[in-house]
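# What shape does this take:
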Amino acid sequence: MPGRPTTAPHPPAGRRTAQDTATDVVRWAAFSCVLVPVVLVGYGTSLAGAAGTALGLAAVTGACRVLLRRSERGAAQLRAAERTPHHVQHGRAYVGDRHGGRHAGGNTPVD
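The predicted structure follows:
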């Protein structure tokens, strides 16, 4: 139809991925790295003080971005491990009883 957007709308807030959320957090942090020094200069802080604040905020933002990405990778690996069957994780290619046959368990008396 004419006048309708060709791209899909953003997913609802409840359906957003962790990567989208982390990207939004980093964008807001980068925005604050610009906004905070401007406000500081507006309230009479020296340019050197505002620049130092901007550098400090940029360093914290960078560190947080690295930690968020590392966390996302760890969560993705954990989800992948949960989807992988247990016997495949430990290198066993068979399903069912491990060795067939009966053996005494830890609480079973042996005669």
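# Please make it C-alpha for all contacts and neighbour counts, starting now.
Fine.
# helix, strand or coil for the spatially most central residue of the chain?
In the chain, the residue lying closest to the centroid (CA atoms, centre = their mean) is residue 72, at 2.5 Å. Following DSSP: H, G, I helix; E, B strand; the rest coil, residue 72 is assigned to helix.
# Could I get the full set of helices for the protein?
18-42, 47-83, 86-89 (DSSP state H).
# Here is a second sequence; please produce its structure as well for comparison:
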Amino acid sequence: MVRWAAFSCLLVPVVLLWCGGSFAGATGTALGLAAVTAACRVLLRRSEAGADAAGAARRGRHHRAAPGARGSGRHSGGNTPVT
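Reported below is the predicted structural model:
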């Protein structure tokens, strides 16, 4: 996704110049697209890191039991054999 954004940061100003736009306008457009691309990349990495941390926290809570806590209630006693 970021590669396409970088490609568009280069392609859009070229197209603007080819269609008769000014060099200053094409430069401003390229800088604006680069800023938006950088901001989106930062936000994407943050959301991925947050999702990884949330997934690890969920997995950690699921496998860790409080001291003295009983299981899910499925087994009635400690080491009693099932008959």
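# Work out the TM-score between the chains.
TM-score for the superposed chains, counting by TM-score structural alignment, normalised by the length of structure 2: 0.76, backed by 71 aligned residues with a CA RMSD of 1.9 Å.
# With respect to residue 96 of structure 1, which of the helices of structure 1 lies nearest?
Among the helices of structure 1, helix 86-89 comes nearest to residue 96 of structure 1, with 9.5 Å by CA to CA.
# can you give me how far that closest one is from the chain middle?
Centroid separation for helix 86-89 of structure 1 versus its chain: 25 Å, with CA atoms, centre = their mean, to the nearest Å.
# rewinding a little: mind giving me CSV with the helices of structure 1 and columns for distance to residue 96 of structure 1?
Output for the helices of structure 1, formatted as CSV (distance: least, CA to CA, whole Å):
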stretch, distance to residue 96 of structure 1
helix 18-42, 36
helix 47-83, 18
helix 86-89, 10
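# Run a quick check on the residue nearest to the centre of structure 1 versus residue 18, I expect a contact.
Yes. Taking contacts as CA atoms under 8 Å, residue 72 of structure 1 lies within contact range of residue 18: 7.1 Å.
# Ok, which of the helices of structure 1 comes nearest residue 97 of structure 1?
helix 86-89 (11.1 Å).
# Near residue 68 of structure 1, how many other residues are there?
The local packing of residue 68 of structure 1 (other CA atoms under 10 Å) involves 19 other residues.
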